[in-house]
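1. Provided below are the primary sequence and the corresponding predicted coordinates.
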Amino acid sequence: MSYQHGAYGEIGNDKVKSAVQVDTVVAYIGTAPINLVLGYKEKGLINTPIKLENMPKTQATVGYSSNWNKFTLCEPFDCHFANTIGNVGPIYIINVLDPAVHQKDVKTTVELTFKNGRAEYVTDTIILDTFALSDKVLGADYSLDYNYTKGAVVIESLNDADPITGTVEASFTEVDPSLVTKSDIIGSVTASGKRTGLQALSKLYTMFNAVLNILAAPFWSEDPDVYKAMISVVQKLNGHWDAFVNADLPIYDSKAKAAIDTLKKAEEWADSNGYNNGFSKVYWPQVQYAGKVYHLSTQATVTMQRVDNSHDNIPMESPSNKEIMCTAQYFGANSENEGFDQQDGNELNSKGITTAVFWGGLWVLWGPHTAYYEYGSDGVARYIFDVNIRMLMYITNGFQRRHGTQIDSTMDLSLQQSILIDEQEELDSLKGRGALIGDPTVEFLETANPTSNLMNGDFVWDISATPTPPFKSGTARVSYTDEGFTAYFGGGE
């Protein structure tokens, strides 16, 4: 056993014969248009967790653009805070876009026409802090703002007696989101201790006392290197917490320069690129709604959070077969694929790929499995369903949160028994809610606690629990019988 100091939780081997969690904590990593925020440098908006709760606060804090390909975090903003099914949050983001680094080399110069002391210019790439109006002083001669409804910079004269009129030259630097690479998303920890990209997620707990539950990175998670990095960072974050990844398969492979627009291509791509980790769900294709195209990982993350919230943030129910914002599947602008039904969706599910299908009069997320699952193969039971592994994470994370403050207290028999009682009560409560079935138990076993470990202050409690499985399929068997013909001869009634 390695040196340990603190409360820990481990997901052990399955035992198969034939929760103090706060809100479900969702985090996204990507690029936000912080270039539209005045004074962004002083506000700490780069490579650090930011909590967002609604669209107005989001726009004021990190900006917003309808160009999701450039500013990838704006898709989650829309999906969480402008959701026709129901808004859900809060969310946390890590923005890696740094306007001081990711910018165009040459300044932009435009001619602005002022009318009644006011001018507008449509752009979402302007770095507002660099805006300059010829021969005018910001704050003295004019004010500067951004209108998110119009997607335009608004310049207003401050001198009503002598307003700015006519055509005036303005200059500014523009941000270039294309300069952001997967290395920025994956991030690193420097020798001086600075954390960037995914590594900045470790600050989520220290800054907000929040334990990560779900991580997503629309646009970026379809890169195998980013996917692997996401899987790595969610296991024992801060040395303690386990979380779950929602990731996408691409609809276009930029490396191979080929469309991934059929079931077979998606299955082959997932297999050859290793999208099969049990700490994740993977999704394909994308979906359309109200003229917008969404990654399914974003729709799934919103749905997971909504379903968890309906159970007091216990991840006891799969997001599968829950309504999402969708009117059609999307395979790319040039694809000839006209979509598929539940039967084809089941083919994807059998390979551990979650999708979207039309069922029961609604478009729903379809697939209760983790990416590890493959029908017909012998596998690890805890990775069969998303609820299996997420409930085990809930239990281990909860144990650590409940007892972390007791670390370095005197471990007398009273404390040992108190932990046993507390944990059994927690398990019984989860069973009572329907999150667990059978008889979940917690034990303090002599075999797991040798004297050498106890002498060093290391104690282990063994928990056995069976998460309640989803109702994946139901079959009604109907048999024809000729016995009804006796009714013709007086044998009925």
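-> It's in.
2. going forward, measure contacts between C-alpha atoms and count neighbours the same way
-> Noted.
3. just give the number of residues close to Gly432.
-> Neighbourhood size, Gly432 [other Cα atoms under 10 Å]: 11.
4. give the contact list for it.
-> Not one residue lies near Gly432 by Cα atoms under 8 Å, 6 or more residues apart in numbering.
5. measure it to Pro440 for me?
-> Per Cα to Cα, to the nearest Å, Gly432 is found 11 Å from Pro440.
6. another structure for you, compare them:
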Amino acid sequence: MAANFLHGVETIEVEKGARPIRTVKSAVIGLIGTAPTGAVNTPTIVLSDRQAAQFGGQLSGFSVPQALDAIFDQGAGTVVVINVLDPTKHKTAVPSELVALTGDIGKTEKPAWVAEAVIKNEAGTTTYVLDVDYTSNSLSGEIRRKAGGAIDANGKVKVSYEYADPSKVTAADVIGQVNNAGKRTGMQALLDTYNAMGFFAKILIAPGFCTLNSVASELIVLAGKLRGVTLLDAPIGTTYEQVISGRGPTGNINFNTSSGRAVLCYPHLKVYDTATDSERLEPYSQRLAGVMCAKDTEKGYWWSPSNTEIKGIVGVERELSAMINDPQSEVNLLNEVGITTLFNTFGTGIRTWGNRSAAWPSVTHPKNFINVRRTADILHESVEYSMLQFIDMPINNALIDSITESVNAFIRVMVGRGALLDGKCTYDRNKNPPTEIALGHLVFDIDFMPPTPAERMTFESFINIDLIKQLGQ
């Protein structure tokens, strides 16, 4: 009853019943790496190849531009980029480099200057003037003489410059920390994205750096905090035998883990490099991340990323035997120990191959399937975020009913989409004694089952002589 007196009529709005639950984003990649340009240690959303241009071109040694190209080759995805290359710290000075011009153009050995270069004549006695004697492109390291300037065509100049040097980025830079200003750096900056953007990255990659045990272990920890998975590559040049032994304690690579948050990727892929007109190797993880985002967008996060053709590649680092009906083929033996690999045989193209995380074979629960793990994460996080509207309401039967009805309505939506086979949310009185309710604590049960992938099919064949009886009928 209202505390104040009223001689009249009033209306009180009562909120009860189910509330809609919004599905959290799944097709979001967290990319940690190095770029010649772009924001440093700041989460930056990239939605297309045009937006990717802010991090510079595909220069040798810089992982972010190459990874963005690999991801968007697959067709879809949201990428949150953390560029850990700080040009004020990760740089190298070239005090004097002799550059020969071909006609009007010359180029320094190293691109990505962090400041304008000083250009002198070959003897070093005359300093040329920018925009009078020459123009330059600090990203590519190109020098172009100007007509009427003091530089001769086909001449030589001495160039002093500093360039962004990705080789000086350390594992500590990639892992990050909370600095003196209270700002998170490196991969830790991904923890700030929900407050800033309304979502977390669900697929974490650090191409090139994830081969380091220190970085791989921290990626696994971060994936757990963000309810995501991390894709880890074997080091370039790893042999088939080394990658298998790497799953055990005697191995010397970063694959000795049983985390359900880790997806182990082998081998590297070959792509065509337009800058050098040749093939180069790139990590499998960045293409697989793009495949997962595209599959999430086109089919749904409950689909396995396996058995999907990879776009934009011309070959693989190491050929592996692949037969769909041969348990002794190399790709099958890799899958058997929890490694995601590539299937490439006659007329198939190069396809992703593997359904399970590094939890397999240690964990036989269905959550070792990548799609089951990710579906559970989406369900849990979507439900948790939607409960904000119920927090601090008075505990009564109406509140309990509203919560269970809301979650069950969401589960029905997931069942209708195919993300779940079935599920329900219930309130068990035995798990909610008066002492806990008096403390403001409620417990609900959620039972659910995502579909597992059709990883293995068996046909039982019989030669039935009784079928001979049909002859002559």
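-> Yep, it's here. Only a predicted model underlies this, so the values are computations on that prediction, with no experimental measurement involved.
7. TM-score for the pair, please.
-> Here the TM-score for the pair of chains, by TM-score structural alignment, normalised by the length of the second structure, is 0.81; 425 aligned residues with a Cα RMSD of 2.8 Å.
8. any shared contact partners between Gly432 and Pro440 of the first structure?
-> By Cα under 8 Å, 6+ apart, no residue touches both Gly432 of the first structure and Pro440.
9. show me the strands in the stretch 1-150 of the second structure, by range?
-> 28-33, 44-46, 78-83, 91-100, 105-107, 118-121, 134-137, 142-145 (DSSP state E, counting those that start in this stretch).
10. export these to a markdown table and tack on distance to Lys183 of the second structure and mean neighbour count?
-> Listed next are the strands of the stretch 1-150 of the second structure as a markdown table, based on distance: least, Cα to Cα, whole Å; neighbours: other Cα atoms under 10 Å:
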| stretch | distance to Lys183 of the second structure | mean neighbour count |
| --- | --- | --- |
| strand 28-33 | 16 | 27 |
| strand 44-46 | 15 | 19 |
| strand 78-83 | 13 | 26 |
| strand 91-100 | 22 | 16 |
| strand 105-107 | 38 | 19 |
| strand 118-121 | 35 | 20 |
| strand 134-137 | 32 | 17 |
| strand 142-145 | 36 | 22 |
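11. among those, which comes closest to Ile203 of the second structure?
-> Proximity to Ile203 of the second structure, assessed across these by Cα to Cα, is greatest for strand 28-33 (4.6 Å).
12. which part of the first structure matches the closest one?
-> Aligned using TM-score structural alignment, strand 28-33 of the second structure spans residues 25-30 in the first structure.
13. chain center to that stretch: distance?
-> In this view, stretch 25-30 of the first structure has its centroid 5 Å away from the chain centroid, taken as Cα atoms, centre = their mean, to the nearest Å.
14. equivalent analysis for stretch 281-299 of the first structure, please.
-> Averaged C-alpha coordinates place stretch 281-299 of the first structure at 13 Å from its chain's average position (Cα atoms, centre = their mean).
15. check stretch 55-63 of the first structure too.
-> Distance, stretch centre to chain centre, for stretch 55-63 of the first structure: 19 Å (Cα atoms, centre = their mean).
16. which parts of that stretch are buried?
-> The neighbour-count check on stretch 55-63 of the first structure (16 or more other Cα atoms under 10 Å) flags 55, 58-59, 61-63 as buried.
17. tell me how many other residues crowd Tyr146 of the first structure.
-> 23.
18. quick check: it vs Lys107 of the first structure, distance?
-> Distance from Tyr146 of the first structure to Lys107 of the first structure, by Cα to Cα: 19 Å.
19. likewise for Asn54 of the first structure?
-> Counting by Cα to Cα, the gap from Asn54 of the first structure to Lys107 of the first structure is 34 Å.
20. picking up where we left off before, please produce CSV containing the strands of the stretch 1-150 of the second structure, extended by distance to Tyr266 of the second structure.
-> Output for the strands of the stretch 1-150 of the second structure, formatted as CSV (distance: least, Cα to Cα, whole Å):
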stretch, distance to Tyr266 of the second structure
strand 28-33, 19
strand 44-46, 26
strand 78-83, 22
strand 91-100, 32
strand 105-107, 36
strand 118-121, 45
strand 134-137, 37
strand 142-145, 37
